[in-house]
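[1] following is a predicted model, sequence given first.
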Amino acid sequence: MTGLISAACATGFTFFMTALGAAMVLFMYSDDFSDKVRRAFLGFAAGVMIAASVWSLLIPAIEESEKLGNRGWIPAAGGFTCGVAFLMLLDKVLPCFMKNSDPTHEHRKGRTAMMVFAITLHNIPEGMAVGLAFAVAARSADPALFGAAVALAVGMGIQNFPEGAAISIPLRQHGMGRLKAFICGAASGVVEPIFGVLTVLVAGAAQTVLPWFLSFAAGAMLYVVADELIPEAHLEGSRAGTICVMIGFILMMTLDVAL
C-alpha cells in the first residue's frame, strides 16, 4: 500500500508539471503568430521530442532490457520499428475520420492529433517507470531506493514542463482556442498517474514489457518529428526553425541527463 500511495503522489506531481507547462499557452501575449514564430515553436517542439526519444525512452529501454539479462538492442529496435509502423498506419487512417471541405484544414487536424498522440504515448512508459521504481523501493524497504525513486519522479516532472508547452503552444498556433489547447496539453500527462498506479499493482509483468513500451513510444515520437514537425518548421528555408530545434534538443537533453 505504501508503494501504491507513493507512486500515485509521484506521478500526480509529474502530471501537474505537464499541466503547468501546457498552461504557458494561457499567458501568451498575442494570438497573431507570424510564420517565423510558428516555425520557431514547431522547431522547439521537435527538438524536445528528439531528445526525449533518446534519453527518456531508447537509452532507458536498452538499460532495462540488459538488467533483465536480455540483449538491449532487441526491444529497442523492435519496439521502435513497431512505433513507427503504428504511426504510419495512424497517418493513413486519421484522414478517413476527419472529412472536411478544406484539405489544408484536414491535414492540420491530422498532424495535431498525431503530435498529441505521440507525446501522450511517450508519457505512458514514463509513468510506468516511476511506478516501477516505487514498487521496487516499497518491496525492498531500502531508503536509498526510495530516494532514487523520488529523484526519478522529480526529474521526470521537470522535463514534463517543456513537453506540456510543446503540445499546447503549437495547438494554439494551429487555430485551437487557448483553453482547449491547454486542456489537450494537460491531458497528455493524465496517463502517467494511471499507468504508474497500474504498474505498482502488476510490477513483475510491467518490468518485462517496459523496454518495449519505451522504444515503441520513441519510434512514434520520432516519426512525428521527421514526417511533420521538422518539414513544417523549415518551410521557406527559414533558419528560425533549425535554431529552435537545437534549443529544444539542448534543453531537453540537459534536463534528462542532469536530472
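    Yes, it's here. Numbering: from 1, shown residues only.

[2] rest of the way, CA atoms for contacts and neighbours
    Will do.

[3] setting aside sequence-adjacent positions, which residue approaches residue 149 most closely?
    residue 133 (5.2 Å; CA to CA, 6 or more residues apart in numbering).

[4] gap between the one you found and residue 57?
    15 Å (CA to CA, to the nearest Å).

[5] same thing with residue 25?
    Distance from residue 25 to residue 57, by CA to CA: 26 Å.

[6] right, and residue 156 touches residue 16 too?
    No. Using CA atoms under 8 Å as the test, residue 156 is too far from residue 16 to be in contact (11.2 Å).

[7] out of the two, which sits in the busier spot?
    Using other CA atoms under 10 Å, the more surrounded residue of residue 156 and residue 16 is residue 156, with 27 against 20.

[8] please compare the first structure with the one that follows:
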Amino acid sequence: MALVLSVVAFLMTLTGGLVAMRVRDRRHLVLGLAGGLILGVVAFDLVPESLEASHASVLGVPAPMIGFAVGFLLLHVIEQAAAIHQAHESEYAPHDHPHAHAPGAGRAGILAACALVAHSYVDGLSIGLGFQSGTDTGIFVALAVIAHDFADGFNTFTAASLHRADRRPAVLLLIADSLAPIVGALTTLLVTVPEAVLGPYLGFFAGVLLYLAAAEILPEAHSRHPRTLTLCSTGAGVLAVLFIVGLAE
C-alpha cells in the first residue's frame, strides 16, 4: 500500500512541474504563486512538522530552528559568493554591472530544487514509516504528502529554472523530485530513520526555501510586471497551502 500511494505522490509532483512548464508566458504570475506556495509550506507545514519531529534543543533553542537559521544563512552565503543579485539589480535602480549574468546565477535555485528533492524523499520515508506504525496512520500521512506534492513539483521546476535559459536541469530535477517519494518508501523496507534527524533537516530545508522565496522568487516576480495580479497570485498560494494543510489535519 505504501508503494502504491507513493506512486500517486509521484504523479502529483510531476503534474505540478508540468503545469509550471506550460505557463512560461505568465512567468510573473507563476513566480508570485510559487513564492506564496513556498511561504505557506514553510509556515504551515515544514516548521510545525519539524518542531513536532524533534524536541532536542541547543542553548534552549529548538534544534529545528537552528537548522532553519543555518539553511537561510547558507543560501545567503551562496548567493553572495555567486553575485546572484547582479542578475536583476538593474531592474530596480540604474546600476551597471559588467557581469550581470555571471556563471553562478541560478545556483541558489538549483540548490533549493535539490532540497525539494530531498524533502520529497523524506515524504516517501514518512509514508513508509507511517504504514509501519499502522494502516490508518500510513493512509493519513500519505494523503497529507499527496496533497502538497503538486506544490512541490511546481516549486522544484520554478526554482531550478530561475535565472536559467536552459530548462534541462529543471526537467531532470523535476523527474528526480517525482521519483523521490517512491525511493523513500522503498527505503523504509530496509532501514529505520530516527525521527530526531528529521526535525533539524526539515528546519534547515524551511530556511533554504524561505530565503529563496524572499530574496529571489518574489523580487523577480515583481520586477517588470504590474504588481496587483502578482500579489494576488502570492496570496492565493499562501491560502491554498493553508487550505490543504487544514484538510490534511
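    Yep, it's here. All figures in this text were calculated on a predicted structure; none of them were measured in a lab.

[9] report the TM-score for the pair.
    For these two chains in superposition, a TM-score of 0.77 is obtained (TM-score structural alignment, normalised by the length of the second structure); 231 aligned residues with a CA RMSD of 3.1 Å.

[10] show me the contacts for residue 153 of the first structure.
    Residue 153 of the first structure is in contact with 10, 11, 13, 14, 130, counting by CA atoms under 8 Å, 6 or more residues apart in numbering.

[11] so is the alignment partner in the second structure of the first one in a helix, a strand, or just coil?
    Pairing criterion TM-score structural alignment: the partner of residue 10 of the first structure within the second structure is identified as residue 5. Residue 5 of the second structure carries the three-state label helix when classified by DSSP: H, G, I helix; E, B strand; the rest coil.

[12] for residue 24 of the first structure, which non-adjacent residue is spatially closest?
    residue 165 is the one closest to residue 24 of the first structure (CA to CA, 6+ apart), at 6.2 Å.

[13] helix/strand/coil for the most centrally placed residue in the second structure?
    Closest to where the C-alpha atoms of the second structure average out (CA atoms, centre = their mean) is residue 116, at 4.6 Å. Assigned with three-state DSSP, residue 116 of the second structure falls in the helix class.

[14] chain neighbours aside, what residue packs nearest to it?
    residue 156 (6.3 Å).

[15] try residue 177 of the second structure
    Residue 177 of the second structure's closest residue in space is residue 117 (CA to CA, 6+ apart), at 4.4 Å.

[16] the one you found -> the first structure?
    Using TM-score structural alignment, residue 117 of the second structure sits opposite residue 120 in the first structure.

[17] wait, that match touches residue 189, no?
    Yes. Between residue 120 of the first structure and residue 189 a contact is recorded at 6.5 Å, counting by CA under 8 Å.

[18] quick one, which of the two is more surrounded?
    residue 189 (30 against 25).

[19] which residue packs closest to the more buried one, ignoring adjacent ones?
    Nearest to residue 189 of the first structure is residue 15, by CA to CA, 6+ apart, at 4.8 Å.

[20] helix or strand: which one has the one you found?
    helix 2-22 (DSSP states H and E).

[21] list the contacts of that helix.
    127, 130-131, 134-135, 137-139, 150, 153-154, 156-158, 160-169, 181-183, 185-190, 192-193, 196-197, 200-201.

[22] how about the helices in the stretch 101-250 of the first structure?
    Taking DSSP state H, counting those that start in this stretch to define them, one finds helices in the stretch 101-250 of the first structure at 103-140, 143-173, 178-187, 191-201, 203-224, 230-233, 240-258.

[23] quick one, which of the ones you listed gets closest to residue 52 of the first structure.
    helix 240-258 (6.5 Å; CA to CA).

[24] onto which residues of the second structure does that closest one map?
    Helix 240-258 of the first structure maps onto residues 229-247 of the second structure, going by TM-score structural alignment.

[25] can you lay out the helices of the stretch 101-250 of the first structure as CSV showing distance to residue 40 of the first structure?
    Putting these into CSV (distance: least, CA to CA, whole Å) gives the following:
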stretch, distance to residue 40 of the first structure
helix 103-140, 16
helix 143-173, 10
helix 178-187, 18
helix 191-201, 28
helix 203-224, 16
helix 230-233, 7
helix 240-258, 4
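
[26] pull out the buried members of the contacts of helix 2-22 of the first structure.
    Buried by 16 or more other CA atoms under 10 Å: 127, 130-131, 134-135, 137-138, 150, 153-154, 156-158, 160-169, 181-182, 185-190, 192-193, 196-197, 200-201, out of the contacts of helix 2-22 of the first structure.

[27] now do the contacts for residue 238 of the first structure.
    Residue 238 of the first structure touches residue 36, counting by CA under 8 Å, 6+ apart.

[28] repeat the analysis, applying 10 Å as the threshold.
    With contact taken as CA atoms under 10 Å, 6 or more residues apart in numbering, residue 238 of the first structure is in contact with 35, 36, 39, 40.

[29] ok, for the second one, nearest residue in space, not its chain neighbours?
    Right, the one you point to is residue 36 of the first structure. residue 240 (6.6 Å).

[30] could you give the number of residues near the one you found?
    Neighbours around residue 240 of the first structure, by other CA under 10 Å: 20.

[31] can you tell me which residues contact it?
    35, 36, 37, 38, 39, 40, 41, 42, 43, 44, 233, 234.
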